[in-house]
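**Q** Return a 3D structure for these sequence lines:
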Amino acid sequence: MSKTWFVTGASRGIGAAIVKAALAAGDRVVATGRDPAKVAQAFEASPDKLLIAALDVAVETQAEAAVEAALERFGGVDVLVNNAGYGLLGPFEQSEPEQIGRQFATNVFGVFNVTRAVLPVMRRQRAGRIFNITSIGGLRGGPGGSLYSATKFAVEGFSESLALEVAEFGIKMTLVEPGFFRTDFLDESSIRYNDRPIADYAALSTRLKEFYGPRNHQQAGDPAKLAKVLVDLARHEKPPLRFVAGSDAAAMFETKIASVKAELEAWRALSVTTDGEF
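**A** Reported below is the predicted structural model:
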């Protein structure tokens, strides 16, 4: 049975790959982006299968309008993919408040805006799938990633809790945590470096740029393969709450789990001393 997808950040990268995979599977897609012309350039599909809508996810009214357009064209939304986002990298102290606000407005509040607009539709249908694209950076932190990880950790906590709130309505949530994928994410179009230099962080800032720069478009992950997996998961009766994408992400998550478990056991005896007497 064909489905209707609603994909944010659909003009390139993982978002564009998901749109193409869903269309190839015979599904209908609402492909959204801040610049509809750029979204249109990315696809060739018949108008009865593809709707392109303008959407800056940070603007709540645009999210509502795009969902309304989806309902007018296709009558419902079966699969929501919250993919739009970008990375703000660099030491926390070097970030300006305005930069921090923009990062959260897109990566966190944008997810809230679109999800809030789609949930009433899925509740009426008593069915729906939500894929929230976070990152391995939403499962473990790293130097220079404090703000980007903060947004992705926020979406992780939001999604894990929301999954429990909407399960009774037949709505299923999957967090997708990619590692490094061969997209434009490391381009200046998708990544920002904070711009208030502090001498003590100069060496770290240089290491970050030297690490990420050469990896641009050399990443191991294949967006088309990930997109096909998500199309398959959208039809799975019992999809996972978390889907770690990529061998690098799986290895990093495994290391994080082992570290957390070891720390818990090392301090468990002290942890339990904080219980009160009854």
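**Q** switch to C-alpha atoms for all contacts and neighbour counts from now on
**A** Noted.
**Q** Now find how far off-centre the helix or strand encompassing A251 is within its chain.
**A** For A251, the enclosing helix or strand under DSSP states H and E is helix 247-271. Relative to its chain's centre, helix 247-271 lies at 24 Å (C-alpha atoms, centre = their mean, to the nearest Å).
**Q** Please generate a structure for the following sequence too, so the two can be compared:
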Amino acid sequence: MARRERVWLVTGCSAGFGRELVRAALAAGDRVMATARDTGQLADLSGAGRERVRTARLDVTDEASVHRAVAETLAAFGRIDVLVNNAGYGSVGAVEELTMPELRALLEVMFFGAVSVTRAVLPHLRRQGGGTIVQMSSMGGQVTMPGFGGYCAAKFALEGLSEALAAEVAPFGVRVLIVEPGAFRTEFGGRRMHRSRTIEAYRVSTGETRAAVDAMDGTQPGDPAKAARVIVEVLDAAEPPLRLALGQDAVRSIRAAQQRRRADLDGWEELSRRTDGGFDMAG
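**A** Below is the predicted model of the structure:
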């Protein structure tokens, strides 16, 4: 049976995974609405896809912008089959070093922005009886380290919401794919990295993380073009996973984190079970 053409709506297409996903979708014969806050950065994508790609301005922190982009996609292509929530940026800073406005701004883009776009598209996916929501998380959605508390908080929140969402929308034929990349060459560590103020006392715990961030841009092992092609391949699978790790570092780190959680659960199981008690109907 021939593969059916899909329509994609992708956020954050000015660089990195978003840009490569547009190219991979076009190479697969699909149609794409590529979005960014500045559509001027998408001119080359428009030329590459001709009539199969459109561009729209989309700021995930602006509800009106979100609904306009969804409406433009439906007007141009008549449907949406794949939503990719990719817009975001990195952040490094100890919990005490991050200001509350910085943390709220991070969550506004990385969590609430993704939720806003998802909610805007869901009614259409339900009505048409199918589609896929791709949440671009990170291995930081399951693994964290000193200096990445704010970033990982946003990804942990996105994964928790998305796992519940997957069960909620399954009866409508809608699927959710949580993608967990490791270190990829996506300007993470470069211009798309927020750096908090520093408190000297935290050098002992976050100094190595900050140094790694400053040195990583362009040297990461992951190839975003290969990652995009893998995501397209997974979407073609009859039974795709809920979570997809990308990169050897992601597989290794997520497995180690899961093993640590299992060790805590097993090691303290006897004490944990002591808290169960009888229910006194008279009490």
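**Q** tell me the average deviation of the helix holding A251 of structure 1 from structure 2 after fitting.
**A** Superposed on structure 2, helix 247-271 of structure 1 shows a mean distance of 0.6 Å to its aligned residues (mean C-alpha distance after the TM-score superposition for structure 1).
**Q** and for the longest strand along structure 2, what are the contacting residues?
**A** Selection of the longest strand in structure 2 by residue count, based on DSSP state E, yields strand 174-181. The contact list for strand 174-181 of structure 2 (C-alpha atoms under 8 Å, 6 or more residues apart in numbering) reads 125-126, 129-141, 159, 162-163, 165-166, 169, 240-247, 250.
**Q** got the angle between that strand and helix 248-267?
**A** Put simply, strand 174-181 of structure 2 runs at 100 degrees to helix 248-267, going by axes from the mean of the first three to the mean of the last three C-alpha atoms, to 10 degrees.
**Q** list the contacts for the residue nearest to the spatial centre of structure 1?
**A** The centre of structure 1 sits closest to I133, judged by C-alpha atoms, centre = their mean, with a distance of 2.3 Å. By C-alpha under 8 Å, 6+ apart, I133 of structure 1 lies in contact with V81, N82, N83, L175, V176, E177, P178.
**Q** quick check, nearest of these to M1 of structure 1?
**A** Ranked by distance to M1 of structure 1 (C-alpha to C-alpha), the contacts of I133 of structure 1 are led by V81 at 18.7 Å.
**Q** Number of residues surrounding the closest one?
**A** 26 (other C-alpha atoms under 10 Å).
**Q** So it lies in a helix, does it not?
**A** No - in this structure, V81 of structure 1 is strand, not part of a helix, as judged by DSSP: H, G, I helix; E, B strand; the rest coil.
**Q** check contacts around the aligned partner of it in structure 2.
**A** The equivalent of V81 of structure 1 in structure 2 is V84 (alignment by TM-score structural alignment). Going by C-alpha under 8 Å, 6+ apart, V84 of structure 2 touches W8, L9, V10, T11, I133, V134, Q135, M136.
**Q** change it to 7 Å
**A** L9, V10, T11, I133, V134, Q135 (C-alpha atoms under 7 Å, 6 or more residues apart in numbering).
**Q** residue in structure 1 matching the second one?
**A** It stands for V10 of structure 2. Match for V10 of structure 2 (TM-score structural alignment): V7.
**Q** Next: the fifth one.
**A** In structure 1, the residue paired with V134 of structure 2 is F131, using TM-score structural alignment.
**Q** Wasn't that match part of a helix?
**A** No - per three-state DSSP, F131 of structure 1 lies outside any helix segment and is strand.
**Q** did I read that right, D56 of structure 1 in a helix?
**A** No - D56 of structure 1: not assigned to a helix; according to three-state DSSP it is coil.
**Q** That one maps to what in structure 2?
**A** Match for D56 of structure 1 (TM-score structural alignment): D59.
**Q** Many thanks, we can stop here.
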